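In: My questions concern the predicted model and sequence given below.
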Amino acid sequence: MPTRRYDDSPGLGSLYARTVKATLRKAEYEPDADGLTLELPEVVIDQDHLASYREVTGFAAGPALPVTYPHVLAFPLHLDLMSDPSFPYKPMGIVHLSNTITQYRPIPLHADLAITVHSGPERAHPKGTVFDVLSEVRVFGELVWTDSTTLLSRSAGDASAHASLLKDPALDAVAWWDLRGNLGRRYAGVSGDRNPIHLFKLSAQAFGFPRQIAHGMWAKAAALASIERAVGLPDAFEVRVDFRKPVLLPSRVQFGYSPGGSDFALYDEKHELTHLVGKLTER
């Protein structure tokens, strides 16, 4: 398995340019389960950046990193992986289906992190091909956090393939969130994810959306921040979310969770459309 190591996080500007180029290229390669691994062996937390992330997602200040924050640190490596010439799928147009994070223990604010990213083997899906981008975070060699981002590359698909989905929980709303039209731009500023579908109405319409949509990982972070404020989060847990329907911006949404926060979901204002469902399991 080839490995590319960085002394610093790769620049997002050049990565986005490469992403566009990768989307326009011809597919001249076969998927490889033993593909490229990317390493960022020493990441020092920028406390100002962390504060900005907390502000836009709703996480309160504390002695440990928000559970979703390492995903932001790994994102440049995700983009680097998917825009590399060896990557078997065109990166633009890929659909984010779900995300699973496992926190083995809280990560201290001032810890130096080592991050690795690679892709998992492909599998059939009714709407194309599914694969995972897998991230790991270590502190002094100890595995403390993992992330599996499940993505769909659309194609003819396999109608007989099984799509693994979380069950929809029956939840009442405990909070109503009024989401402003600039939320996608605010989250893009801290996450680095400047996909045009999140930024402006016109740029989103170019990709078939009526107006800009919220980032899925913002929705996951905001949900967990809300649960943390209300009932707390365990030190060690796994949390998966499935992204069902895009959250258009601006909009008003309902958020609900079960006692203890093990099941949660995000709905539209009328509680008729499900945007996100989540499952939290203590380890």
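Out: Cool, got the structure.
In: only C-alpha atoms for contact and neighbour calcs from this point on.
Out: OK.
In: Secondary structure element holding residue 160?
Out: Under DSSP states H and E, no helix or strand contains residue 160.
In: does it really touch residue 126, like I thought?
Out: Yes - between residue 160 and residue 126 there is a contact under CA atoms under 8 Å: 6.8 Å.
In: quick one, which of these two is more surrounded?
Out: Ranked by neighbour count (other CA atoms under 10 Å), residue 160 and residue 126 place residue 126 first, with 16 against 9.
In: Now do the same contact list for the more buried one.
Out: Residues near residue 126 by CA atoms under 8 Å, 6 or more residues apart in numbering: 156-163.
In: what's the answer for residue 75, then?
Out: Contacts of residue 75 by CA under 8 Å, 6+ apart are 191-193.
In: Kindly recompute the last result at 10 Å.
Out: 9-10, 12, 81, 117, 135, 191-193 (CA atoms under 10 Å, 6 or more residues apart in numbering).
In: can you give me how far the helix or strand hosting it is from the chain middle?
Out: In the assignment (DSSP H and E), residue 75 maps to helix 69-83. Mean-position distance between helix 69-83 and its chain equals 9 Å (CA atoms, centre = their mean, to the nearest Å).
In: could you point out which element follows that helix?
Out: Heading C-terminal from helix 69-83 (DSSP H and E), you reach strand 95-103.
In: Okay, helices next: where are they in the stretch 101-250 of the chain?
Out: Using DSSP state H, counting those that start in this stretch, the helices of the stretch 101-250 of the chain run over residues 183-191, 201-205, 216-231.
In: Can you give me the buried ones in the first one?
Out: It refers to helix 183-191. Within helix 183-191, the residues scored as buried using 16 or more other CA atoms under 10 Å are 183-188, 190-191.
In: Likewise for the second one?
Out: By neighbour count with 16+ other CA under 10 Å, helix 201-205 contains the buried residues 201, 203-204.
In: Kindly report the same for stretch 7-27.
Out: 9, 12, 15-16, 18-19, 21-23.
In: Ok, stretch 114-130 next?
Out: So for stretch 114-130, counting by 16+ other CA under 10 Å, buried means 114-120, 122, 124-130.
In: Then stretch 159-172?
Out: For stretch 159-172, using 16+ other CA under 10 Å, the buried residues are residue 171.
In: what's the span of that stretch from first residue to last?
Out: Terminal residues of stretch 159-172 lie 34 Å apart, using CA to CA, to the nearest Å.
In: quick one, strands of this protein?
Out: 3-5, 37-44, 95-103, 112-119, 123-125, 128-139, 142-154, 175-179, 237-243, 251-257, 263-268, 274-282 (DSSP state E).
In: Return the most buried member of the ones you listed.
Out: strand 263-268 (a mean of 25; mean count of other CA atoms under 10 Å).
In: chain center to that strand, what's the gap?
Out: 17 Å.
In: so what does that strand touch, helix or strand wise?
Out: strand 175-179, helix 216-231, strand 237-243, strand 251-257, strand 274-282 (3 or more CA pairs under 10 Å, 6 or more residues apart in numbering; DSSP states H and E).
In: try it against this one:
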Amino acid sequence: MPALTSPPSLLPLYARAAVTGPLHRGSALPGSTYTLADQTVDADHLVAYQKVCGFGVSDVLPPTYLHVLAFPLSVALMTEQAFPFPLVGMVHVANSITQLRRVRSDETVSFTVRAADLRPHAAGRQFDLLAEASVAGETVWTGRSTYLRRGKAADDASKEKKRTELAPQDGPLALVRVPDDIGRRYGAVSGDRNPIHLHGLTARAFGFSSAIAHGMWLKARTLATLEGRLDDSFTAEVAFKLPVPLPSTVAIAATRDDAGWELDVRAAKSGKPHLAGTVRPVAQPG
């Protein structure tokens, strides 16, 4: 169980991933659990994150902020040589976070991260990175990031792909302009400097016609439209659909029902889907 005393630096990890990527082998996830105890929140970093994601400046952490603080541990785990896949080329396809209570910027937070549930997928293989944040021994937040490694599908993976026609967007819409530099701005705050998000030239090297927005920026920007209307505890679960090319404009729809919120983010002009998800309250014990 690697117990870290400070967050790992991401640039050396990315450099190592670029060099050692082809050396990853194996068919099982490593059993490592990374821990990082007693981290304080940097006020300037928090404000920068809130601004780039569209949240109001506050001493309450946005629900997606703890994902950013746990992210370096995830990268450290995924760059272990025992990890079965190289970091470059993995696709973040879904994310779920559960906020069990609001966390303030003056609280000290500890993190654990581990990998779980390697499974077949019609386009390759999937796995989850599970993160947990605690304050004074109390779990306050959990996250699950699902990644896809494209490749030959396993024999027991369903290869059937069904095309369904999207219904019209429902609910109040927020039109959000996504600027050309949002990948670089979010990357500077989050540490996620994947080249597909930074410049059109580097994105084209990986098969994209332009740079694309980070999925977790889009999730954060979507939840920011609901700021002040969410409960203290909830689960926000999303699937990332088609990438958001930079620059562009997206239409964010959030519909309230008895179960919570339905989220639907699409391209403003074409209607192509970018994100779909839900926000549901967490059942309180007793």
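Out: Great, that's in hand. Keep in mind it's a predicted model, so treat the numbers as computed, not measured.
In: TM-score of the superposition?
Out: Here the superposed chains carry a TM-score of 0.92, computed using TM-score structural alignment, normalised by the length of structure 1; 275 aligned residues with a CA RMSD of 1.9 Å.
In: Can you name the two of the contacts of residue 75 of structure 1 that sit furthest apart?
Out: By the measure CA to CA, 12 and 135 form the most distant pair in the contacts of residue 75 of structure 1, at 17.9 Å.
In: residue contacts, the residue most central in space within structure 1?
Out: Using CA atoms, centre = their mean, the residue of structure 1 that lies closest to the mean C-alpha position is residue 217, 4.2 Å off. Residues counted as contacts of residue 217 of structure 1 (CA under 10 Å, 6+ apart) are 57, 68-69, 71-72, 96, 98-99, 187, 191, 193, 223, 241, 243.
In: From residue 157 of structure 2, how far out is the aligned partner of residue 97 of structure 1 in structure 2?
Out: By TM-score structural alignment, residue 97 of structure 1 lines up with residue 93 in structure 2. Distance from residue 93 of structure 2 to residue 157 of structure 2, counting by CA to CA: 17 Å.
In: ok, now residue 275 of structure 2?
Out: Look at residue 275 of structure 2 and residue 157 of structure 2: by CA to CA, they are 24 Å apart.
In: And for residue 187 of structure 2?
Out: For residue 187 of structure 2, the distance to residue 157 of structure 2 - CA to CA - is 34 Å.
In: what do you get for residue 49 of structure 2?
Out: 38 Å.
In: Likewise for residue 210 of structure 2?
Out: 31 Å.
In: what does residue 40 of structure 2 give?
Out: Distance from residue 40 of structure 2 to residue 157 of structure 2, by CA to CA: 43 Å.
In: quick one on the thing from earlier: can you lay out the helices of the stretch 101-250 of structure 1 as TSV showing distance to residue 170 of structure 1?
Out: Formatted as TSV, those follow (distance: least, CA to CA, whole Å):
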stretch	distance to residue 170 of structure 1
helix 183-191	28
helix 201-205	31
helix 216-231	16
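In: out of those, which comes closest to residue 251 of structure 1?
Out: helix 183-191 (10.4 Å).
In: Which residues does the closest one contact?
Out: 49-57, 69, 71-76, 182, 192-200, 212-215, 217-218, 248-250.
In: And that helix, how far out from the chain middle?
Out: 13 Å.
In: mean per-residue distance, it to structure 2?
Out: Helix 183-191 of structure 1, aligned to structure 2 and superposed, deviates on average by 0.4 Å (mean CA distance after the TM-score superposition for structure 1).
In: got the angle between that helix and helix 69-83?
Out: 90 degrees (axes from the mean of the first three to the mean of the last three CA atoms, to 10 degrees).
In: returning to what we had before: whereabouts in structure 2 does the helix holding residue 75 of structure 1 align?
Out: Using TM-score structural alignment, helix 69-83 of structure 1 pairs with 65-79 in structure 2.
In: quick one: buried residues of that stretch?
Out: For stretch 65-79 of structure 2, by 16+ other CA under 10 Å, it's 65-79.
In: residues in contact with residue 4 of structure 1?
Out: 36-40, 81, 116.
In: how many other residues sit next to residue 229 of structure 2?
Out: The burial count for residue 229 of structure 2: 9, using other CA under 10 Å.
In: and if you look at residue 106 of structure 1?
Out: Residues near residue 106 of structure 1, counting by other CA under 10 Å: 17.
In: Residue in structure 2 paired with it?
Out: Match for residue 106 of structure 1 (TM-score structural alignment): residue 102.
In: so its match sits right up against residue 134, yeah?
Out: No - using CA atoms under 10 Å, residue 102 of structure 2 is not in contact with residue 134; the gap is 11.7 Å.
In: Could you name every residue contacting both of those two?
Out: Contacts common to residue 102 of structure 2 and residue 134, judged by CA under 10 Å, 6+ apart, are 140-141.
In: For residue 181 of structure 1, see how far away the counterpart of residue 232 of structure 2 in structure 1 is.
Out: Mapped onto structure 1 by TM-score structural alignment, residue 232 of structure 2 lines up with residue 235. Distance of residue 235 of structure 1 to residue 181 of structure 1, given as CA to CA: 34 Å.
In: more crowded one of the two?
Out: Neighbour count, other CA under 10 Å: between residue 235 of structure 1 and residue 181, residue 181 has more, with 20 against 14.
In: Now residue 174 of structure 2. Nearest residue, chain neighbours left out?
Out: residue 252 (5.1 Å; CA to CA, 6 or more residues apart in numbering).
In: any idea what that neighbour aligns with in structure 1?
Out: Under TM-score structural alignment, residue 252 of structure 2 pairs with residue 255 in structure 1.
In: isn't its match right next to residue 176, touching?
Out: Yes - between residue 255 of structure 1 and residue 176 a contact is recorded at 6.2 Å, counting by CA under 10 Å.
In: if I look at these two, which residues touch both of them?
Out: 266-269.
In: Now do stretch 236-245 of structure 2: distance from first to last residue.
Out: Stretch 236-245 of structure 2 has an end-to-end distance of 24 Å (CA to CA).
In: Stretch 61-70 of structure 2 too?
Out: OK, stretch 61-70 of structure 2 end separation, CA to CA: 14 Å.
In: Likewise for stretch 244-254 of structure 1?
Out: End-to-end for stretch 244-254 of structure 1, by CA to CA: 15 Å.
In: try stretch 190-208 of structure 1
Out: First-to-last residue span, stretch 190-208 of structure 1, CA to CA: 25 Å.
In: so what's the aligned residue in structure 1 for residue 198 of structure 2 up against?
Out: Residue 198 of structure 2 maps onto residue 199 in structure 1, with residues paired by TM-score structural alignment. Going by CA under 10 Å, 6+ apart, residue 199 of structure 1 touches 181-188, 193, 211-215, 249.
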